[in-house]
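Student: here is my input; please provide its structure:
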Amino acid sequence: MGKSLQVVEALSPGQNLEAYVRSVSAIPVLSVEEERELAERLYYNNDLEAARRLVMSHMRFVVHVAKSYSGYGLAQADLIQEGNVGLMKAVKRFDPNVGVRLVSFAVHWIKAEMHEYILRNWRIVKVATTKAQRKMFFNLRSKKKSLGWLTNDEVKAVAEDLGVDQAVVREMEGRMSSSDMAYDAPVGDDDERAYQSPAYFLEDHSNDPARQVEDENWENDSNTRLATAMSQLDERSQDILAQRWLTEEKSTLHELAAQYQVSAERIRQLEKNAMKKIKVAMLEA
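Tutor: Next comes the predicted model:
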């Protein structure tokens, strides 16, 4: 029970970050022989006590990595906790036969978890979603020499170094330099400041008479096109589409197959062909 509590406390920095750092720094560093013995016990025998010792002895390294991401405005305790998740994943997957130290293997898992946390929480709207954008985000953050905008020469140098177009660098820099804005005005703002929130200057077209007439005309035109296209189909195709899509209680392929005494695959083919004809007819109408 005591050891389990010790692991939980080490994985959760809590409010007293200084005390946490002192605690994990006091945990002895493993020698090469000790680490290999524990890793083999975990790898071959699924020894959970060995896993606990491997994780605990590398907590200080997670703290060290978290400090390198202090410039993102996120709580160090949260970064450490995410890094600890990566450390545990690394320990679980570590193969002692590869011939490298655990710290060299774990650093990639630790940073990956921290990167995901930063990208989820740095802005309300994600600045990077694809793998290439994530790489650009962290590389650009590390290469910017000041808080100001990059000069043309700096943009060119970063683009050449990362192997991307200069426009890509500019786009990511713009995303990183933007700030979040709440939709509604903050509570307590006076009238002179409240109007700056998006809620005051975004237009609402839902009650626009012209928009309503346009939507109604579009709906009527679409219904007319659909009716015309349906009339060009044979009766069986019309019935299949009607039962599959135009009724509240839609029929299944197997129910229609039993009705027309064919296979469900044949009903699916008829439905697919009818949908194609409907699409062509509506475009030509």
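Student: make it CA atoms for all contacts and neighbour counts henceforth
Tutor: Fine.
Student: is it true that residue 253 touches residue 266?
Tutor: No. Proximity of residue 253 to residue 266 does not meet the contact threshold set by C-alpha atoms under 8 Å, at 9.1 Å.
Student: what's the neighbour count on residue 47?
Tutor: Using other C-alpha atoms under 10 Å, residue 47 is surrounded by 14 other residues.
Student: OK, contacts around it?
Tutor: Contact analysis of residue 47 by C-alpha atoms under 8 Å, 6 or more residues apart in numbering lists residue 41.
Student: picking that back up, more neighbours, residue 253 and residue 266?
Tutor: residue 253 (19 against 15).
Student: one more, so I can put them side by side:
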Amino acid sequence: MTAMTPALSSAAPVPAPVWSSTSLTLPPLGNLDAYISAVNRIPMLTAEEERDCARRWREQHDLEAAGRLVLSHLRLVVAISRQYLGYGLPQADLIQEGNIGLMKAVKRFDPAQGVRLVSYAVHWIKAEIHEFILRNWRMVKVATTKAQRKLFFNLRALKRDLRAGAADEDAVRERLSDAEIDVVARELKVSRDDVIEMETRLSGGDVALDPLPGDDGEDTHGPIAYLADHRHEPTAVLEARERELLASEGIERALAQLDERSRRIVTARWLQVNDDGSGGATLQELAHEYGVSAERIRQIEAAALKKLRKALEAYAA
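Tutor: Alright, predicted model coming up:
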């Protein structure tokens, strides 16, 4: 079923919409006030008319009948949307999401159950508005579980009731006291920790990940600077893979090009660790092993390392 909500165009005085013999005719609409004025003038359906339209939609997929059901209940969406204005989201967006919920209700409405559409549609309208608020009120979701969602939508109302004498909205935004936390937890049948956690989430503002320009025109450090994980970037992965190959296969091949004595000296000096965790053999120890001076061992080591570097460069290339 496609959307049947009247579109907004240029602002103009809003005459009363009327039902014709085949459909509802609506005047061109302008701003949100004009839209609300128009939907409040749409005639309500009687119980018999509602049942007849619902049967025609369910049995014959009559879109005109479905349209009459949707349009005659648009005022309900407007009324429900007013309950959620405290979240700082545009009422037009709330109404739009509520209209989607209304159309879903019409699609599933069964007149044989003996319930009026207005009672059935309230759940669907609120569900769509709730989803919209949770998606857009914060950059990061503040409520994911069923219990958190219930607490999210009831905490603000309870705070307002507890502070009925608050002079302005700022007083309602203040953090709950210990006594108020106990009252909220008892009313909603949740733990104190749940109330404190949700209160912390609601009171915290969004933080831009990207750095913002400072007073001197230069970028400041934002969370993106220390939250970014570069380990899985393609270049970092390739570099790590190359290092692993050089540390294993590359070094093994390079050592194979040395003579036995040079390989023994490099291995003992740089690739072995003593039992106590200290470094490899000293020049004096190797000099004693081969019966030469420590200086001669140093010269052999320098020549071997130079040859290893060339072999590793050739392998990496």
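Student: which neighbours do residue 253 and residue 266 of structure 1 share?
Tutor: Counting by C-alpha under 8 Å, 6+ apart, nothing touches both residue 253 of structure 1 and residue 266.
Student: buried sites along the top helix by length along structure 2?
Tutor: Determined from DSSP state H, the single longest helix within structure 2 is helix 294-316. Applying a neighbour-count criterion of 16 or more other C-alpha atoms under 10 Å, one finds 294, 297-298, 300-301, 304-305, 308, 311-312 buried in helix 294-316 of structure 2.
Student: also stretch 153-173 of structure 1?
Tutor: When neighbours are counted by 16+ other C-alpha under 10 Å, the buried residues of stretch 153-173 of structure 1 are found to be 155-156, 158-159, 166, 169-170, 172-173.
Student: residue 172 of structure 1 touches residue 135, doesn't it?
Tutor: No. Taking contacts as C-alpha under 8 Å, residue 172 of structure 1 lies outside contact range of residue 135: 10.7 Å.
Student: for the most centrally placed residue in structure 2, give me its contacts.
Tutor: With distances taken as C-alpha atoms, centre = their mean, the residue of structure 2 nearest its centroid is residue 140 (4.3 Å). Residues near residue 140 of structure 2 by C-alpha under 8 Å, 6+ apart: none.
Student: that one matches what in structure 1?
Tutor: In structure 1, the residue matched to residue 140 of structure 2 (TM-score structural alignment) is residue 125.
Student: tell me the SS of its match?
Tutor: coil (DSSP: H, G, I helix; E, B strand; the rest coil).
Student: where's it relative to residue 148 of structure 1, distance?
Tutor: 22 Å (C-alpha to C-alpha, to the nearest Å).
Student: equivalent analysis for residue 52 of structure 1, please.
Tutor: Taking C-alpha to C-alpha, one finds residue 52 of structure 1 at 45 Å from residue 148 of structure 1.
Student: ok, residue 219 of structure 1 next?
Tutor: In terms of C-alpha to C-alpha, residue 219 of structure 1 sits 51 Å off from residue 148 of structure 1.
Student: where's stretch 183-192 of structure 2 relative to the chain centroid, distance-wise?
Tutor: When distances are taken as C-alpha atoms, centre = their mean, to the nearest Å, stretch 183-192 of structure 2 is centred 27 Å away from the chain's centroid.
Student: so what does residue 124 of structure 2 match up with in structure 1?
Tutor: In structure 1, residue 124 of structure 2 lands on residue 109 (TM-score structural alignment).
Student: contacts only, for its match.
Tutor: Taking C-alpha under 8 Å, 6+ apart as the criterion, residue 109 of structure 1 is in contact with 83, 86-87, 89-90.
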